[in-house]
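>>> What follows is a predicted protein model with its sequence.
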Amino acid sequence: MSATSRPAMRLLSTRLAQLQRAPAASKLRPSQVRHASRYSAPSKRSYTAAPTQDSYFVNPSGEDAEPRHPTAPARNPLDARAVQEAFEEKRQYHLRRMRFAGMGLLLSLVGLGAVVWNLDLDDMDSVKAEREKAKSGWKLQMDASNEANERFQGKEVVVIGAGEGKRIMAQGKGEEIELVQTGTSSVPHFPRTIYLPASSKDDPNAATPVPGLVTAAQANSPVNPGNVSGQEEYTLVGLGIRTVSFLSIQVYVVGMYVRTQDISGLQAKLIHLVNPEASTLVPAEKEALKKKMLDPVASKELWSELLNVPGMKSAWRISPTRNTDFAHLRDGWKTGIDKRTAEARNEARKIDPSAETQYDAEEFGQSMRKFMTTFSGGKAPKGSVMILTRDQQGALDIYFEAKPEEKTKEIQHLGTVDDERIGRLIWMNYLAGGKVSSEAARQGVVDGCVSFASRPVGSVETMVT
């Protein structure tokens, strides 16, 4: 090797030694970046720490700062693609913030609307009036509750007695009406007994009376006390409030009534469903009856038996807790009917896929159309009364009373649907199955039926009369 090449080899050996040591240095100092010329001397090489990245959620430089992920590499401001990516990332960031803000505003408006919807201004006025009367030294007479100054059908409401023996009465115009508390200030009371027109099919003077029917009694007869103008007395079995949505918005109060002279037959059927040889039920049997009436499957069988025709006369009294209309009430009942018919079809087609049910017939479709057209263009203000009655042959009669406090006006008869399937499906939607229109109403009816079954047959009618 010539003498001129030896210095070059020495320089090359030094360079190779530095290259071999570079990986080890990088392992010891992974957070450092080497900034040195490829051809600089080893003694002049320097290492500078890499700048820390800004947090993805923090923009210390202000609103227009560019949000980046901590592991994202630094961008070259002269790179057009990098600038476009930064702009798009910033745009998506602000869009996300706008979406979250919009969702928060929407939820706030929904919550405010729900509060306003459930706000009872009439109740607030009555509370204000009570406070003013209390300040002026006014006191309630008798053992009255907070609702004692309210009125029911134009009569003053008073509470007599206290505890379990307490009675709520509407007194005035020479008559008294016993009331039951509903649990809501919008419609605070329901009457314990009501009077409804007798069906034309029950006319004892009819040329061809229907077999198996108990004809309507004459006015003020012992079996139908208080009967005026061919009306019949019905007794409350149980009631409850129908609510909708997860906010439990109250829609209406609904109560089931049974014609008073049919209660003994209902008692006998309820008792015999549990113990065919008993005349009344003991505590263990009452619990068994209640469990059966609340069971999703057994309740369908039980009420199918109780609603057979010819059978008892019954009615539902519905009083809206806020202003609504006929279409809204009708759509709720139609939804329940559609659900029940769909369940019947599914059960039938599990056995035979080509099977048709009684609800697939053209006659049923015509009855549904008649039911829908019965509720046409009417308003149902808060506190009004809608009554659905089902006679012994299952025919559905629909009545409406816009202002119950004005008893000078007769109750309005909206129409009749003769197909017994329509009424039976509405009744079943309140009383039977896993999910009902109002669980509170079903619980009230079940408690009332158990109370009937715990007394000897015929004793409830005597108590009412």
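Structure's in. What do you need? Numbering: from 1, shown residues only.
>>> from here on, contacts and neighbour counts on C-alpha atoms
Will do.
>>> mind listing the helices for the stretch 151-300 of the chain?
With helices called from DSSP state H, counting those that start in this stretch, the stretch 151-300 of the chain shows them at 263-274, 283-294, 298-306.
>>> Just put these in CSV and tack on mean neighbour count and distance to residue 413.
Below are the helices of the stretch 151-300 of the chain laid out as CSV (neighbours: other CA atoms under 10 Å; distance: least, CA to CA, whole Å):
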stretch, mean neighbour count, distance to residue 413
helix 263-274, 19, 25
helix 283-294, 17, 32
helix 298-306, 17, 26
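>>> Just put these in a markdown table and tack on distance to residue 322.
Formatted as a markdown table, these follow (distance: least, CA to CA, whole Å):
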| stretch | distance to residue 322 |
| --- | --- |
| helix 263-274 | 32 |
| helix 283-294 | 29 |
| helix 298-306 | 31 |
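>>> Got another one to weigh against that:
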Amino acid sequence: MRVARSLHPTPLLRSLARSSRLSFTPARAQCLQKHPSPVQCRTFLRRQRPSGRVVEDLNVNRMREKSYQYYIHKRNFLLCGAISSAFLSCYFAYLLVLELRKPKKLDSGLPNNADPFTTDAGSKRKTVLHDAEGREIVPTGNSTVPTFPRILDLAIGAEAGQEEVNGVQYTLVGLGVRTVTFLGLQVYMVGYYVATQDIAALQSRLVKEINPIATTLVASEKDTLRQALLDPEQGEKLWNSILQEVRPRSVFRIIPVRDTDFHHLRDGFVRAITARSQGNNAEFGDEAFGLAMKDFRSLFNRGKVPKSREMLLCRDTAGQLTVTYDDGKTGMGSIGRVGDERVSRLLWLNYLAGKQVASEPARANIVEGIMEFVERPIGTVATRVL
């Protein structure tokens, strides 16, 4: 027969309970607080040695939030820097484009008002200065090629393709800069010269175009002539007749403002001639014109053209084209000629008239130079120059 267990604790259990309660008395707790047992803990970098104080609990969520906010702020800061850099690059590129399109007069050493496009007495006239040797010069407004001579003296012999002369004198009509691309990068300065002895014939043809009985043009007639020369169709028709009928001896003086090469210049010339010859097979579709263009291309099978080197495109009374170049070693010399007058005529029209010209500033300045001719009686301009 089993003896029923007593529901009451035995004396032994009651003794253990009493001893356990005695071990956690307030005095015991106070003692443990003053003298805690050694506790070890880890940090992110190294093991922390036991210290004599109670370690605080670490708030991991708060640390993660702070780290997240730090990297968010860092990302936003770098993003703002990248956007600002892109904006400033675009802005300074825009300012650079504006400066490239402005006429340059930085280091020309000329007076501030020495501008070939200055308005004077109701028309735009060339500003004529004198250099240290007393020669007349015209400022270009460009720092690389600051001036062009007003008078050009050439003595090209018959072996170079020009008629034998003892120094033909040419007078500057107008000048301007040739630019390319939408940035307006300057390539070369170009000036148009007419033989001083042939100015009277040019004057007569231009004056008679507006007033057949006049020897000079008044202000209203000058405006009519100016509009005709600037008009794409009328201007091309007028200059085409002058180059074919009057045939004044003339020169285009070309000086690069940056390093280039003959192939680049040739491509520009050929494109202009080809564009103006298209659509007129009756005049330019024969084999002779094709051979003349082949000869023209061969003239430019050369190397580099450093900036400030002078090149002259000369057209004589027969319309023959002679190209001369100053290589900086042997001086100015001929590099060849083309006998077909159609080649030089189309090349001249590329600067003088049409819907698109090689240099709009040059065409506009040439027209203003023509206005200076026609406002004086026929034959007096050459006398004044000489």
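That came through, no problem. Computed from a predicted model, the values in this text were never measured in an experiment.
>>> re the thing from before, select, out of the helices of the stretch 151-300 of the first structure, the one closest to residue 34 of the first structure.
helix 283-294 (79.1 Å; CA to CA).
>>> Walking through the stretch 251-400 of the first structure, point out its strands one by one.
314-320, 324-325, 379-380, 385-390, 396-401 (DSSP state E, counting those that start in this stretch).
>>> would you list these in CSV and tack on mean neighbour count and distance to residue 281 of the first structure?
Shown next, in CSV, are the strands of the stretch 251-400 of the first structure (neighbours: other CA under 10 Å; distance: least, CA to CA, whole Å):
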stretch, mean neighbour count, distance to residue 281 of the first structure
strand 314-320, 23, 23
strand 324-325, 17, 42
strand 379-380, 19, 41
strand 385-390, 22, 28
strand 396-401, 20, 32
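>>> Out of the ones you listed, which is closest to residue 189 of the first structure?
strand 314-320 (10.1 Å).
>>> counterpart of that closest one in the second structure, which residues?
Under TM-score structural alignment, the alignment places strand 314-320 of the first structure onto residues 250-256 of the second structure.
>>> gap between the matching stretch and the chain center?
Distance of stretch 250-256 of the second structure from its chain centroid, counting by CA atoms, centre = their mean, to the nearest Å, is 21 Å.
>>> What segments of the stretch 51-200 of the second structure are strands?
With DSSP E, counting those that start in this stretch as the criterion, the stretch 51-200 of the second structure has strands spanning 119-120, 123-124, 129-130, 136-139, 147-149, 151-154, 168-180, 185-195.
>>> For residue 220 of the second structure, which of the ones you listed is the nearest?
strand 123-124 (12.1 Å).
>>> give me the number of residues near the counterpart of residue 111 of the second structure in the first structure?
When the first structure is aligned by TM-score structural alignment, residue 111 of the second structure is paired with residue 145. The number of residues packed near residue 145 of the first structure is 15, by other CA atoms under 10 Å.
>>> residues contacting residue 442 of the first structure?
Applying CA atoms under 8 Å, 6 or more residues apart in numbering, we find residue 442 of the first structure in contact with 238-240, 430-431, 436.
>>> so which helix or strand takes in the residue mapped onto it from the second structure?
Using TM-score structural alignment, the partner of residue 442 of the first structure in the second structure is residue 363. Using DSSP states H and E, residue 363 of the second structure maps to helix 360-374.
>>> Contacts for the following helix or strand past that helix, please.
Using DSSP H and E, the helix or strand that follows helix 360-374 of the second structure in sequence is helix 380-385. With contacts defined as CA under 8 Å, 6+ apart, helix 380-385 of the second structure is touched by 171, 196-197, 199-200, 373.
>>> wait, which of the residues you listed is closest to residue 342 of the second structure?
residue 199 (21.8 Å).
>>> For residue 156 of the second structure, see how far away residue 316 of the second structure is.
Relative to residue 156 of the second structure, residue 316 of the second structure is positioned 11 Å away (CA to CA, to the nearest Å).
>>> any common contacting residues for these two?
162-163.
>>> From the chain's centroid, how far away is the lengthiest helix in the second structure?
Longest helix of the second structure, by residue count under DSSP state H: helix 60-100. Taking CA atoms, centre = their mean, one finds the center of helix 60-100 of the second structure at 31 Å from the center of the full chain.
>>> That helix to strand 185-195, inter-axis angle?
0 degrees (axes from the mean of the first three to the mean of the last three CA atoms, to 10 degrees).
>>> residues in contact with the aligned partner of residue 379 of the first structure in the second structure?
Correspondence of residue 379 of the first structure to the second structure, assessed by TM-score structural alignment: residue 304. With contact set as CA under 8 Å, 6+ apart, residue 304 of the second structure has these partners: 259-262.
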